[in-house]
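Chemist: Below: sequence and its predicted model.
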Amino acid sequence: MRLDKYLKISRLVKRRTLAKEIADKGRIEINNRPAKSSTAVNVGDKITIHYGDKIVAVEVLQIAENVKKNAATDLYKILAK
C-alpha cells in the first residue's frame, strides 16, 4: 500500500493530500530512510513523521484497505511521541 494512503487510513494524517505534501518535503521516514508518498508500506516497517517540533514514530502492525474509525489504531503501534 502507498505511504500516503496508509497514513490516511490509519488516521495518522487527516487527508491523503496532506500526507503526500509532508512526504514529498522529506519529513517522513520509513526504516530510517526518507520516503516519498508512493513508497510501499509493509507490515513491520517503522514510520517516523516529523510535525514541526513533534516527532511521531510508529510500527506498522497490519495493512487494511478499509478501516472503521475506532479500529484505526489497531493498524500501528506507537513507538515514540
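Modeler: The structure has been received and is ready for your questions. All figures in this text were calculated on a predicted structure; none of them were measured in a lab.

Chemist: only C-alpha atoms for contact and neighbour calcs from this point on.
Modeler: Will do.

Chemist: Break down the chain into its helices, ranges please.
Modeler: 3-9, 16-24 (DSSP state H).

Chemist: okay, pairing it with this:
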Amino acid sequence: MESTRVDRWLWAVRLAKTRPDAAAACRGGHVRVNDRPAKAATAVAPGDRVRARVGDTTRIVEVVRVIQKRVGATAAAECFIDRTPPPPVEAPVARRDRGAGRPTKRDRRLLDRWRTGGA
C-alpha cells in the first residue's frame, strides 16, 4: 500500500480520536500535507509532511509508513516521526501565599527589581 486518505491515516495513527474528527479537521482547514491545504481525500505517502491542529496544539509529523486500520499505540507511533517543535518555556510567575494580604512597599520594590532583572 503506497498511499491512503489523510483522514483515515490521521485516525489510524491516533492523531485524531475518530475518523469524523479527522475529516472535520480537514474541512476546517486545520490539516496541511506538504504545506498545502488538504481535503479528507488527499493522499498521503511515506515521506510526506503532515501538519494537523489537534485540540489546542499543532502537530507536525512526517509519514514513515502508511496504514489504513487503527492499531495499538506503540505500533501507531512507529508510523510517523514527530517533528513538532517543543513548546516555549514560560517564565516563572511570582506568587504570594494565599491569605498573605497585599504586598508591602518593600515587597513591591523587591518584585519590581526581580521583574526588571535589576540587582
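Modeler: Nice, I can see it. Quantities reported herein were computed from a predicted structural model and do not represent experimental measurements.

Chemist: one step back: now tabulate the helices of the first structure in CSV and tack on distance to residue 37 of the first structure and mean neighbour count.
Modeler: As requested, the helices of the first structure are exported to CSV (distance: least, CA to CA, whole Å; neighbours: other CA atoms under 10 Å):
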stretch, distance to residue 37 of the first structure, mean neighbour count
helix 3-9, 5, 21
helix 16-24, 5, 18
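
Chemist: closest one to residue 65 of the first structure among those helices?
Modeler: helix 3-9 (7.5 Å; CA to CA).

Chemist: corresponding residues in the second structure for that closest one?
Modeler: Counting by TM-score structural alignment, helix 3-9 of the first structure falls onto residues 6-12 of the second structure.

Chemist: coming back round to it: go through the helices of the first structure and name the closest to residue 45 of the first structure.
Modeler: helix 3-9 (10.9 Å).

Chemist: Show me what that closest one is in contact with.
Modeler: With CA atoms under 8 Å, 6 or more residues apart in numbering as the test, helix 3-9 of the first structure has contacts from 13-17, 19-20, 23, 36-41, 63, 65-67, 72.

Chemist: Likewise for stretch 52-67 of the first structure?
Modeler: 1, 6, 9-10, 42-50, 74-81.

Chemist: one more time with 10 Å
Modeler: 1, 5-6, 9-12, 27-31, 41-50, 72-81 (CA atoms under 10 Å, 6 or more residues apart in numbering).

Chemist: Can you say which of those residues are buried?
Modeler: 5-6, 9-12, 27-30, 41-42, 45-49, 72-73, 75-76 (16 or more other CA atoms under 10 Å).

Chemist: list the buried ones in the lengthiest helix in the second structure?
Modeler: Longest helix in the second structure by number of residues, with DSSP H as the criterion: helix 105-116. By 16+ other CA under 10 Å, helix 105-116 of the second structure has no buried positions at all.

Chemist: Thank you kindly, that will do.
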